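[1] Task: produce atomic coordinates for the following.
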Amino acid sequence: MLIDVKGTSVLVTGGCGFLGSEVVKQLSRGGSQVTVFDNLSSGRESYILGQPGVSFIKGDLTDESAMIEAMKDVEYVLHLAALPFIPDSYYYPRDFFTTNVNATIGLALEAIRKRIKRFVYISSSEVYGSAKYTPMDENHPTLPQSTYSVSKLAAERVVYTMHREHDLPVVIIRPFNSFGPNITQPYIIPEVVNQLINGKKDVKLGNIHSRRDFTFVSDTARGIIQAMITDGINGETINIGTGKSVQIRELVGIIADIMSHEPSITIDASRIRPDDVETLICDYSKANRLLGWSPTVSLRHGLEVTIDWIRKNGVAIKTSFRGWPATYRGSFDNNFAE
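    Okay, the predicted model is just below:
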């Protein structure tokens, strides 16, 4: 579904990442001039190579001069750059706040100075914590259960306050669990697929009883771009998700069926998060009302596309830090990218 963005100039932070690269692809196909700013700590430049109208600047948001240079000729900012993997935040809380909060403040201040037309901040459904009711609308209590989700909520509060104080034209997007190709982190779907591809008959996982709302990456990216171009929504917070959930145990069954495997599941205590969110189910009625957005890709079809991509490309996970202490990255060791 092509969105016409001809004549726009857009900065996409984190544009070489999983979700960012899909946003860049859709912007490019829609006719936008796109500047990608990414430090390549987990993203891959190859994910955006050859896209018409796309230029790449390697840099870190904590480098103020590099960030200002990246914003020089743009009208819109889509801010996706972040440290995103929840278990990593347990070990590196300061890094998560430096990147996810402090760097966001710097970016927002420059956006105010340059009078950017729209600043879209990509948050996370994790800011809600486990569901108190379902489906979860934007008025659901925000009770984050990890350092990562606290950092995302803090950045939300900052950019919204800047909207109130300085007229920052911000829209906050809360995507529920996105999945698809161009994998950069060991999330649950590539984790399961990778174990099965490597011939594991016994899939090792943590909490298999939690429920998640999985949205295919192209749908999530389309919602982000609609938030960029839709008039009259400054200051709004908008959920992006399917309104359907699946238990992780059930998800394994669907993946195994697509791959023609019949694995057993073993609970690996080292993979269980200290305060895991049990249930996330999106109410996307606000996105539908304000953006005209609704999901188009089913879970099974999205999984088929993702599995096919993994079979062709493998899963090579970069790291943002040195010396990972967590065993959940072990299944990726054979494909580890330095």
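
[2] alpha carbons only for contacts and neighbour counts from here, please
    OK.

[3] Show me where the stretch 51-200 of the chain has its strands.
    Applying DSSP state E, counting those that start in this stretch to the stretch 51-200 of the chain gives strands spanning 54-58, 76-79, 118-122, 170-175, 178-179.

[4] show me the contacts for Thr98.
    Thr62 (C-alpha atoms under 8 Å, 6 or more residues apart in numbering).

[5] again, only using 10 Å
    61-62, 82-83, 104-105, 151 (C-alpha atoms under 10 Å, 6 or more residues apart in numbering).

[6] In TSV, list the residues you listed along with neighbour count and distance to Tyr76.
    Shown next, in TSV, are the contacts of Thr98 (neighbours: other C-alpha atoms under 10 Å; distance: C-alpha to C-alpha, whole Å):
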residue	neighbour count	distance to Tyr76
Leu61	26	16
Thr62	15	20
Ala82	24	18
Leu83	22	22
Thr104	26	15
Ile105	18	16
Ser151	26	23
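
[7] Count the residues that sit near Gly235.
    Around Gly235 there are 20 other residues, counting by other C-alpha atoms under 10 Å.

[8] burial of the spatially closest residue to Leu83 that is not a sequence neighbour, as a residue count?
    Excluding the flanking residues, the one nearest Leu83 by C-alpha to C-alpha, 6 or more residues apart in numbering is Phe96, at 6.0 Å. When counting by other C-alpha under 10 Å, one arrives at 25 neighbours for Phe96.

[9] Second chain to compare with the first, below:
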Amino acid sequence: MKKHGKVLVTGADGFIGSHVTEKLVEQGYEVKAFVYYNSFNSWGWLNHSPFQGEFEVFAGDIRDPYGVRTAMKDCDRVLHLASLIAIPYSYHSPDTYIDTNIKGTLNVLQAARELGVSKVVHTSTSEVYGTAQYVPIDELHPLQGQSPYSASKIGADQMALSFYRSFDTPVAIIRPFNTYGPRQSARAVIPTIISQLAAGRERIKLGAVSPTRDFNYIQDTVNGFISILNSDKAIGEVINIGSNYEISIGDTVALIAEVMGKKVEIETDEARLRPEKSEVERLWADNQKAKQLLDWEPSYGGIDGLRQGLKETADWFGDKGNLSQYKESVYNI
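    Have a look, this model is predicted:
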């Protein structure tokens, strides 16, 4: 027996989106996976999903309002994850971030309003806060566009909230802090470290190691999405999903090396450094609102939870078939 109403997941071919899609199917939801149309007919991370045949696939482009509306026609709720997320790429191609992140979100909101869907969960990012002005960072923290990427996500978030306030569109905003886990792009720091170590390197290339992050294991982020999807209290709200634990990149490297039983030296790669005023120096989530409104809390919290999550991630990357999908020797922005 399928749970009530079909759920559309945009960005279902990506890291978080594929995990969300599979968890929804596993829990008995009827799911339509919106994947990015391409000539290879690739569904991204859903290509080899064990749940193939149990979810519907719609190939399209979030920037196309007609396609978005068509995808949403028979759906009751939407989890909107489709986004351009790489910060370095946003430095030289900011226009694509406006089209994808802001106009793509507008397309989802317009269609939701016209079709009368019962819930839109819009995906934000901790990057909208910029470097912490106080910690832990709650949802009232000022927003700072320190990269074109974060500026585009601030714009998308505000567009989503404007539809709630202007048209009573049932929007909820999930704001995950730094999610990591199996399938994550090597453009992110944890897969960058693990993939280089798994490939046998002892000297790894990184950008800045002093910034701190609040790392969130993929299972906790996915559970946050499903909690918000099912909570009426979330409508009109912005909700942080984070572990409430802060660790520097340098200490994260040491922890990964410990988990993997490797020796490691860090080589600073100038190409991986953000412009000085663009680097987000500190992120640390206050997750009290998620606990109170959603009854959500991280299963992988604190140093022990991080160690366990890193172990599970490293085990996944340790599989040669998985590692072969990464170019650990190349820095792709």
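
[10] re earlier: now the strands of the stretch 51-200 of structure 1 in JSON lines, with distance to Gly15 of structure 1 and mean neighbour count?
    Formatted as JSON lines, those follow (distance: least, C-alpha to C-alpha, whole Å; neighbours: other C-alpha atoms under 10 Å):
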{"stretch": "strand 54-58", "distance to Gly15 of structure 1": "9", "mean neighbour count": "16"}
{"stretch": "strand 76-79", "distance to Gly15 of structure 1": "9", "mean neighbour count": "24"}
{"stretch": "strand 118-122", "distance to Gly15 of structure 1": "12", "mean neighbour count": "25"}
{"stretch": "strand 170-175", "distance to Gly15 of structure 1": "16", "mean neighbour count": "26"}
{"stretch": "strand 178-179", "distance to Gly15 of structure 1": "15", "mean neighbour count": "22"}
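
[11] picking up where we left off before, where does the residue nearest to Leu83 of structure 1 sit relative to Ala111 of structure 1, distance-wise?
    For Phe96 of structure 1, the distance to Ala111 of structure 1 (C-alpha to C-alpha, to the nearest Å) stands at 22 Å.

[12] what do you get for Asp283 of structure 1?
    Using C-alpha to C-alpha, we find Asp283 of structure 1 at a distance of 30 Å from Ala111 of structure 1.

[13] for Asn100 of structure 1, same thing?
    16 Å.

[14] Settle it for me: which of those two has more neighbours?
    Per other C-alpha under 10 Å, whichever of Asn100 of structure 1 and Ala111 has more neighbours is Asn100, with 27 against 23.

[15] Quick check, that one in contact with Tyr148.
    Yes - here Asn100 of structure 1 reaches Tyr148: they are 8.4 Å apart, a contact under C-alpha atoms under 10 Å.

[16] Give me the number of neighbouring residues for Lys72 of structure 1.
    12.

[17] Ok, Ala227 of structure 1 next?
    Neighbours around Ala227 of structure 1, by other C-alpha under 10 Å: 28.

[18] thinking again about what came up before, which one of the contacts of Thr98 of structure 1 is nearest Val252 of structure 1?
    Val252 of structure 1 lies nearest to Leu83 out of the contacts of Thr98 of structure 1, by C-alpha to C-alpha, at 26.0 Å.

[19] Thought Tyr90 was touching the closest one, still the case?
    No - taking contacts as C-alpha under 10 Å, Leu83 of structure 1 lies outside contact range of Tyr90: 11.9 Å.

[20] okay, and the common contacts of those two?
    96, 148.

[21] Give me the distance between Tyr148 of structure 1 and Asn207 of structure 1.
    The gap separating Tyr148 of structure 1 from Asn207 of structure 1 is 18 Å, by C-alpha to C-alpha.

[22] who's more crowded, these two?
    Tyr148 (27 against 18).

[23] can you list residues touching both of Asn100 and Tyr148 of structure 1?
    Joint contacts of Asn100 of structure 1 and Tyr148 (C-alpha under 10 Å, 6+ apart) are 82-84, 154.

[24] Counting by contacts, list what the helix or strand harbouring Glu267 of structure 2 packs against.
    If you go by DSSP states H and E, Glu267 of structure 2 is part of strand 265-268. For strand 265-268 of structure 2, the contact count by 3 or more C-alpha pairs under 10 Å, 6 or more residues apart in numbering; DSSP states H and E identifies strand 203-206, helix 249-260 as packing neighbours.

[25] Which of those sits closest to Pro275 of structure 2?
    Using C-alpha to C-alpha, those put strand 203-206 closest to Pro275 of structure 2, at 14.5 Å.

[26] Report the buried residues of that closest one.
    By 16 or more other C-alpha atoms under 10 Å, the buried positions in strand 203-206 of structure 2 come out as 204-206.

[27] Need the contact partners of that strand.
    Contacts of strand 203-206 of structure 2 (C-alpha under 10 Å, 6+ apart): 189, 192-197, 249-250, 253, 263-273, 328-329, 331.

[28] Could you tell me where it falls in structure 1?
    Under TM-score structural alignment, the match for strand 203-206 of structure 2 in structure 1 covers residues 202-205.

[29] That stretch vs structure 2, average distance?
    Comparing stretch 202-205 of structure 1 with its match in structure 2 after superposition yields a mean distance of 1.2 Å (mean C-alpha distance after the TM-score superposition for structure 1).

[30] I'd like the distance from that stretch to the chain centre, please.
    Chain-centre distance of stretch 202-205 of structure 1: 25 Å, with C-alpha atoms, centre = their mean, to the nearest Å.

[31] Also stretch 11-23 of structure 1?
    9 Å.

[32] again, but for stretch 151-171 of structure 1
    19 Å.

[33] So which bits of it are buried?
    151-156, 158-160, 162-163, 168-171.

[34] Name the nearest of these relative to Gly14 of structure 1.
    Taking the buried residues of stretch 151-171 of structure 1 together and measuring to Gly14 of structure 1 by C-alpha to C-alpha, the closest member is Lys152, at 15.0 Å.
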